[in-house]
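S.K.: missing the sequence, but the structure's below:
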């Protein structure tokens, strides 16, 4: 794909001598909303971190619109897993969102009134303006996730990477997040999301990446998210729940 927003070639990565990613090759279409799914330990989070230079890769290359991460980092927004964030850090929601602008204003400069107004706008979009001065440790899990998404939005990036943004959130937050991600796609942004609920993949994403240490399949959801490909990805961890006479919904055995 010549005009790929993201191109990954021959990527290998490991944790403590254990290979987590093996020969990952991937080209992501610009303006797509891609769900990354696979079993536990498949390397989904490691793939995002390796692409964003947050985890070292053993070999391989990653390009964003044909350029390395260092050149494109100001155009990339990232929302990490909630479990990887120190929520006890003494700061409020407004400051967390404003941090998303530091790549533009510099870490040594104080945010201006204009920057604060942009942060308030991002919080308002995520339904969190009334919590702007609330310490992040005092927010619920869903509220914390909305704040971090607001921080990513304020960057006005071209590429967004989200690591399980829907994990452990309430239905209202899930709806708000997916509405926002679909709006980003409509604006031509490219979004990749680590996702765990197979039953919502077809509804939420126009592209899907099936990953189990390497790429099993990747492409438009209506062509790629098939029973055969899902079974190849999850192996013996799959069961199939019949919703209607002709509809089969995948689920993962715990």
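M.R.: Received the coordinates, thanks. The structure presented is a predicted model; accordingly, all values stated were derived computationally and were not measured.
S.K.: can we go C-alpha only for contacts and neighbour counts from here?
M.R.: Will do.
S.K.: for the strand or helix carrying residue 173, packing partners?
M.R.: Using DSSP states H and E, residue 173 falls within helix 171-186. Judged by 3 or more Cα pairs under 8 Å, 6 or more residues apart in numbering; DSSP states H and E, helix 171-186 is in contact with strand 33-37, helix 141-154, strand 190-194.
S.K.: again, only using 10 Å
M.R.: Here helix 171-186 touches strand 33-37, helix 141-154, strand 159-163, strand 190-194, helix 201-204, going by 3 or more Cα pairs under 10 Å, 6 or more residues apart in numbering; DSSP states H and E.
S.K.: can you give me the buried ones in stretch 212-223?
M.R.: 212-221 (16 or more other Cα atoms under 10 Å).
S.K.: so which of those residues sit within strands?
M.R.: 212, 214-220 (DSSP state E).
S.K.: could you say what helices and strands the host helix or strand of residue 21 packs with?
M.R.: Assigned by DSSP H and E, residue 21 belongs to strand 18-28. With contacts defined as 3+ Cα pairs under 10 Å, 6+ apart, the packing partners of strand 18-28 are strand 6-15, helix 44-51, strand 59-64, strand 190-194, strand 207-212, strand 214-220.
S.K.: presented hereafter is structure B, for comparison with structure A:
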């Protein structure tokens, strides 16, 4: 558990479990690969649970173990809720840090091919960036959709065919007042339907799809464009629209470039490249 001092004196636990086995990885390729056995201790307190001193501070103070509390990060209990992406990302960042330190220590050594090592380091950064994007997308999307596989499959197919696409996932903020609403659909999400919407021969392909609670609410929606200028790179209309909406709402917006087929996502006023990572 991750204990924050500011809250440890007053924050109370909703549940109390005893870990009775070590956590282990049952599948090295899955993003949700940890398992451990626990015993639910709540029934032992029954009606006295409310009176029990179950603040996080008291639990930590009374828990006598070699490693009483694990911090979030690395291969610890604190990473269980975030899945394999977070665990692997933590390992990758540690590896990068070690590689950079090694390169720094050999700057003055003879016979070191710095360009070769820097090229390898650049590839490592690229791989870590891909994993970091996958982790953050899943973290942002998962609480608001159970159809992420259909969404990702559609994005991958659209990207391979270089079909431009703009897919908006509504989170907490209501979006209808922020958009020029297009054609109502109220259809269940499927990769084939998303692919057909963004077909160049479809009258709906130029706008954005709005998804809420796993339902395609509407298509051909017009998003507000960002007013920011980008001097060092060309930013197309779809990308400007994605940034524009993410500047004023908490929506998660996926973009597929019609020109290059590259995927990106926008959140909180910024846009990031990403690649679909297979489970």
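M.R.: Noted; the coordinates are in hand. Bear in mind that the values here come from a model prediction, so they are computed numbers and not experimental data.
S.K.: now the TM-score, please.
M.R.: Put the two chains on top of each other and the TM-score (TM-score structural alignment, normalised by the length of structure 1) is 0.26; 123 aligned residues with a Cα RMSD of 6.9 Å.
S.K.: still on that earlier bit, could the buried residues of stretch 212-223 of structure 1 go into JSON lines alongside distance to residue 232 of structure 1?
M.R.: Formatted as JSON lines, the buried residues of stretch 212-223 of structure 1 follow (distance: Cα to Cα, whole Å):
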{"residue": "212", "distance to residue 232 of structure 1": "9"}
{"residue": "213", "distance to residue 232 of structure 1": "12"}
{"residue": "214", "distance to residue 232 of structure 1": "12"}
{"residue": "215", "distance to residue 232 of structure 1": "11"}
{"residue": "216", "distance to residue 232 of structure 1": "7"}
{"residue": "217", "distance to residue 232 of structure 1": "9"}
{"residue": "218", "distance to residue 232 of structure 1": "13"}
{"residue": "219", "distance to residue 232 of structure 1": "15"}
{"residue": "220", "distance to residue 232 of structure 1": "17"}
{"residue": "221", "distance to residue 232 of structure 1": "16"}
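S.K.: could you list the buried residues of the helix or strand encompassing residue 238 of structure 2?
M.R.: Taking DSSP H and E as the definition, residue 238 of structure 2 sits inside helix 237-248. Neighbour-count burial for helix 237-248 of structure 2 flags 238-248 (criterion: 16+ other Cα under 10 Å).
S.K.: rewinding a little: now distance to residue 229 of structure 1 too, for the helices and strands packed on helix 171-186 of structure 1, in JSON lines please.
M.R.: Converted to JSON lines, those look like this (distance: least, Cα to Cα, whole Å):
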{"stretch": "strand 33-37", "distance to residue 229 of structure 1": "11"}
{"stretch": "helix 141-154", "distance to residue 229 of structure 1": "31"}
{"stretch": "strand 159-163", "distance to residue 229 of structure 1": "22"}
{"stretch": "strand 190-194", "distance to residue 229 of structure 1": "17"}
{"stretch": "helix 201-204", "distance to residue 229 of structure 1": "14"}
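S.K.: mind checking these for the one nearest to residue 174 of structure 1?
M.R.: Closest to residue 174 of structure 1 of those is helix 141-154 (Cα to Cα; 8.3 Å).
S.K.: excluding chain neighbours, what is closest to residue 96 of structure 1?
M.R.: Of all residues not flanking residue 96 of structure 1 in the chain, residue 151 sits nearest, at 6.7 Å (Cα to Cα, 6 or more residues apart in numbering).
S.K.: residues contacting the one you found?
M.R.: 77-79, 93-101, 119, 122-123, 145 (Cα atoms under 10 Å, 6 or more residues apart in numbering).
S.K.: just the residues you listed: which are in helices?
M.R.: 93-98, 119, 122-123, 145 (DSSP state H).
S.K.: of these, closest to residue 192 of structure 1?
M.R.: Nearest to residue 192 of structure 1 among those, with distances taken as Cα to Cα, is residue 145, at 16.2 Å.
S.K.: these two touch, right, the closest one and residue 97?
M.R.: No: contact criterion Cα atoms under 10 Å: residue 145 of structure 1 and residue 97 do not qualify, at 11.4 Å.
S.K.: circling back to that earlier point, please pick the buried ones from the contacts of residue 151 of structure 1.
M.R.: Neighbour counting with 16+ other Cα under 10 Å marks 77-79, 93-101, 119, 122-123, 145 as buried within the contacts of residue 151 of structure 1.
S.K.: now render the ones in strands among the buried residues of stretch 212-223 of structure 1 as TSV, adding distance to residue 11 of structure 1.
M.R.: Below are those laid out as TSV (distance: Cα to Cα, whole Å):
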residue	distance to residue 11 of structure 1
212	13
214	9
215	11
216	14
217	16
218	16
219	19
220	22
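S.K.: quick one: which of these is nearest residue 234 of structure 1?
M.R.: residue 212 (7.7 Å).
S.K.: and the closest one, how far from residue 77 of structure 1?
M.R.: 24 Å (Cα to Cα, to the nearest Å).
S.K.: next one: residue 115 of structure 1
M.R.: Distance from residue 115 of structure 1 to residue 77 of structure 1, by Cα to Cα: 17 Å.
S.K.: state the three-state secondary structure for residue 18 of structure 2.
M.R.: Classification of residue 18 of structure 2 using DSSP: H, G, I helix; E, B strand; the rest coil returns strand.
S.K.: can you count the residues close to it?
M.R.: 11 (other Cα atoms under 10 Å).
S.K.: cool, residue 114 of structure 2 as well?
M.R.: That count, for residue 114 of structure 2 with other Cα under 10 Å as the rule, works out to 12.
S.K.: kindly report the same for residue 153 of structure 2.
M.R.: Count around residue 153 of structure 2 with other Cα under 10 Å applied: 17.
S.K.: surely it meets residue 193?
M.R.: No: Residue 153 of structure 2 lies out of contact with residue 193 (Cα under 10 Å); the separation is 11.3 Å.
S.K.: all the helices of the stretch 51-200 of structure 2, in order from the start?
M.R.: Using DSSP state H, counting those that start in this stretch, the helices of the stretch 51-200 of structure 2 run over 56-62, 83-105, 114-141, 148-160, 191-197.
S.K.: how about these in a markdown table, adding distance to residue 270 of structure 2?
M.R.: Compiled in a markdown table, the helices of the stretch 51-200 of structure 2 are given as follows (distance: least, Cα to Cα, whole Å):
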| stretch | distance to residue 270 of structure 2 |
| --- | --- |
| helix 56-62 | 36 |
| helix 83-105 | 21 |
| helix 114-141 | 13 |
| helix 148-160 | 19 |
| helix 191-197 | 24 |
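S.K.: measure residue 240 of structure 1 to residue 211 of structure 1 for me?
M.R.: For residue 240 of structure 1 relative to residue 211 of structure 1 (Cα to Cα), the value is 19 Å.
S.K.: higher neighbour count, the two?
M.R.: More crowded of residue 240 of structure 1 and residue 211, by other Cα under 10 Å: residue 211, with 25 against 14.
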